[in-house]
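Peer 1: could you look at this predicted model? Sequence included:
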Amino acid sequence: MRLKTLAVATLPLALAAPAMVVAQSSSPLSQVQAHMKTVDTMTANFSQTGRTGQTLNGKLTMKRPGKVRFQYQKGVPMLIVGDGKALTMIDYEVDQVSRWPIGDSPLSVLLNPNKDLSGIAKVTRNDGQVLLIEARDPKKPEFGTITIAFAKVPSAPAGLMLEGWTALDAQNNRTTIKLSGQRYNVQVADSAFRWTDPRRRSPRG
């Protein structure tokens, strides 16, 4: 199933809060970390394009630290959920569940507000409109590289709006996520990160 193949490829991978004041002398990476620490929750629509060029849409829900849910469009029997410890892919078509430590995914850069970016990230673009950072953990090169895009929006948390990211895995497979309709620091219940285990047909968290 082409849709399922695209969804699987991603796994190795606005109500604005009051903007945090960032000193003009702050480095771009410091501004990104300030944004991460200011944003506890976020919801957004996402558009995902994989190596085949096919695009899937869905709803992203994030709650730091470590919680995320990629709810794909109707007709795609896949779900990706991070519960704070593990990143889980559920394939409802074949009743299969796969789990990875969140720290073993490039998404850990986005989900851990206290992660020190200085040793794993560098700025690749910084102008009046866009800030791009590229992150790669030298201790885990097999997990690839993630390039995160922020738009500079004064009313957004720490002056940055998360626009999306591109993940490149060790096999040079590229997956791009673009966000729209971002809403920051809205109420998100922990129940949003539970899922139904198809192997037992019972709720799991």
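Peer 2: Right, received. Where do you want to start?
Peer 1: make it CA atoms for all contacts and neighbour counts henceforth
Peer 2: Will do.
Peer 1: outside of the lengthiest strand in the chain itself, list whatever touches it.
Peer 2: Identified as the longest strand of the chain according to DSSP state E is strand 174-184. With contacts defined as C-alpha atoms under 8 Å, 6 or more residues apart in numbering, strand 174-184 is touched by 9-10, 14-17, 39-51, 162-168.
Peer 1: drop anything exposed from these.
Peer 2: Buried members of the contacts of strand 174-184, scored by 16 or more other C-alpha atoms under 10 Å, are 9-10, 16-17, 39-50, 162-168.
Peer 1: another structure for you, compare them:
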Amino acid sequence: MRRALIPLLLLVPLIPGVPAARAQNAPDGATSVQLTPADQGWIGRIQDTLNGITTLKARFQQIAPDGRRTTGTVWLDRPGRMRFEYDKPSPLLLVAGAGRMVFTDSQLGQTTEIPLEKTPVGLLLRPNLSLAGDVTITGFNHANGLLQVALVRTATPGDGSLTVVLTDNPVALKGWSVIDAQGRETHVDLFDITTGLAVPQSLFETKVEQ
């Protein structure tokens, strides 16, 4: 049976509790959520925190749309580079670099690639992520020590949405979720996080793995 590659490329269930209350139409069809002054203060801190990440290494747990759980190691090197290396016996590998995401299944000998700017998770890898303008905030929630902000590209909300999850004290990245263009949801939790480390650039080569 052929595996569904694209949902995994998009990496990741929209977390319950991110409201879209008081929504209004934004330019180009995206739907924004009205934010209180306190919310806007948190949004500024979230933006600063995400832009403050240069390199990151962490263990991850991924919950796929069908409920399957997989684990592995993720590396980020902003801007533009990411590697999701799944633990064995999974044959899956996802690498972002050179403006594209490449997903390989060594068991099936299949490779899929898409432009980074067509994936919701590509927002995390932007050189300067601004949570305004060409990015629309479609939901925000602050409860139980967690901050959750749902984002879409303003011009192409149909490409899918990204929900970033952070702790509030300190404000730090905890994981993210993606709902793809087909409405399928995946969730990634990060743990054992290290930031600011040197990351070998060879990890982000987007050639097909043998």
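Peer 2: Thanks, I have the structure now. On a predicted model such as this, the values are computed, not experimentally measured, just so you know.
Peer 1: now the TM-score, please.
Peer 2: Aligned and superposed, the two chains score 0.79 in TM-score terms (TM-score structural alignment, normalised by the length of the first structure); 182 aligned residues with a C-alpha RMSD of 2.3 Å.
Peer 1: show me the contacts of strand 174-184 of the first structure that map onto strands.
Peer 2: 41-49, 162-168.
Peer 1: buried set for stretch 47-64 of the first structure?
Peer 2: For stretch 47-64 of the first structure, a neighbour-count test (16+ other C-alpha under 10 Å) marks 47-50, 55-64 as buried.
Peer 1: also stretch 68-76 of the first structure?
Peer 2: Neighbour-count burial for stretch 68-76 of the first structure, with 16+ other C-alpha under 10 Å as criterion, is recorded at 68-72, 76.
Peer 1: where does that stretch end up in the second structure?
Peer 2: The aligned range for stretch 68-76 of the first structure in the second structure is 82-90, by TM-score structural alignment.
Peer 1: excluding chain neighbours, what is closest to Asn185 of the first structure?
Peer 2: Thr41 (4.6 Å; C-alpha to C-alpha, 6 or more residues apart in numbering).
Peer 1: what lines up against the one you found once you look at the second structure?
Peer 2: Per TM-score structural alignment, Thr41 of the first structure is aligned with Thr55.
Peer 1: could you check how far its match is from Leu93 of the second structure?
Peer 2: Plainly put, Thr55 of the second structure is 19 Å away from Leu93 of the second structure if you go by C-alpha to C-alpha, to the nearest Å.
Peer 1: same check, this time on Thr70 of the second structure
Peer 2: In this view, Thr70 of the second structure and Leu93 of the second structure are 12 Å apart by C-alpha to C-alpha.
Peer 1: intersection of neighbour lists for the two?
Peer 2: Joint contacts of Thr70 of the second structure and Leu93 (C-alpha under 8 Å, 6+ apart) are Tyr86.
Peer 1: other SSEs contacting the longest helix anywhere in the first structure?
Peer 2: Secondary structure of the first structure per DSSP state H: the longest helix is helix 28-38. Contact here means 3 or more C-alpha pairs under 8 Å, 6 or more residues apart in numbering; DSSP states H and E; on that basis helix 28-38 of the first structure packs against strand 121-126.
Peer 1: quick one: contacts of the strand it packs on?
Peer 2: The contact list for strand 121-126 of the first structure (C-alpha under 8 Å, 6+ apart) reads 28-29, 131-136.
Peer 1: whereabouts in the second structure does the helix or strand just after it align?
Peer 2: Under the assignment DSSP states H and E, the closest C-terminal helix or strand after strand 121-126 of the first structure is strand 130-135. Aligned by TM-score structural alignment, strand 130-135 of the first structure falls on residues 146-151 of the second structure.
Peer 1: show me which residues of the matching stretch are buried.
Peer 2: Across stretch 146-151 of the second structure, burial judged by 16+ other C-alpha under 10 Å covers 146-151.
Peer 1: compared with the first structure, how much does it deviate?
Peer 2: Aligned to the first structure and superposed, stretch 146-151 of the second structure gives a mean residue distance of 0.7 Å (mean C-alpha distance after the TM-score superposition for the first structure).
Peer 1: in JSON lines, list the buried residues of stretch 146-151 of the second structure along with distance to Leu124 of the second structure.
Peer 2: Formatted as JSON lines, these follow (distance: C-alpha to C-alpha, whole Å):
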{"residue": "Leu146", "distance to Leu124 of the second structure": "18"}
{"residue": "Leu147", "distance to Leu124 of the second structure": "16"}
{"residue": "Gln148", "distance to Leu124 of the second structure": "14"}
{"residue": "Val149", "distance to Leu124 of the second structure": "12"}
{"residue": "Ala150", "distance to Leu124 of the second structure": "12"}
{"residue": "Leu151", "distance to Leu124 of the second structure": "10"}
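Peer 1: farthest-apart pair in the residues you listed, please.
Peer 2: Largest separation among those by C-alpha to C-alpha: Leu146 and Leu151, giving 16.3 Å.
Peer 1: gap between the residue nearest to the spatial centre of the second structure and Glu209 of the second structure?
Peer 2: Nearest to the geometric centre of the second structure sits Val121, at 3.3 Å (C-alpha atoms, centre = their mean). For Val121 of the second structure, the distance to Glu209 of the second structure equals 22 Å [C-alpha to C-alpha].
Peer 1: check the secondary structure at Gln40 of the second structure for me.
Peer 2: helix (DSSP: H, G, I helix; E, B strand; the rest coil).
Peer 1: what do we get in the second structure for Val188 of the first structure?
Peer 2: In the second structure, Val188 of the first structure lands on Val199 (TM-score structural alignment).
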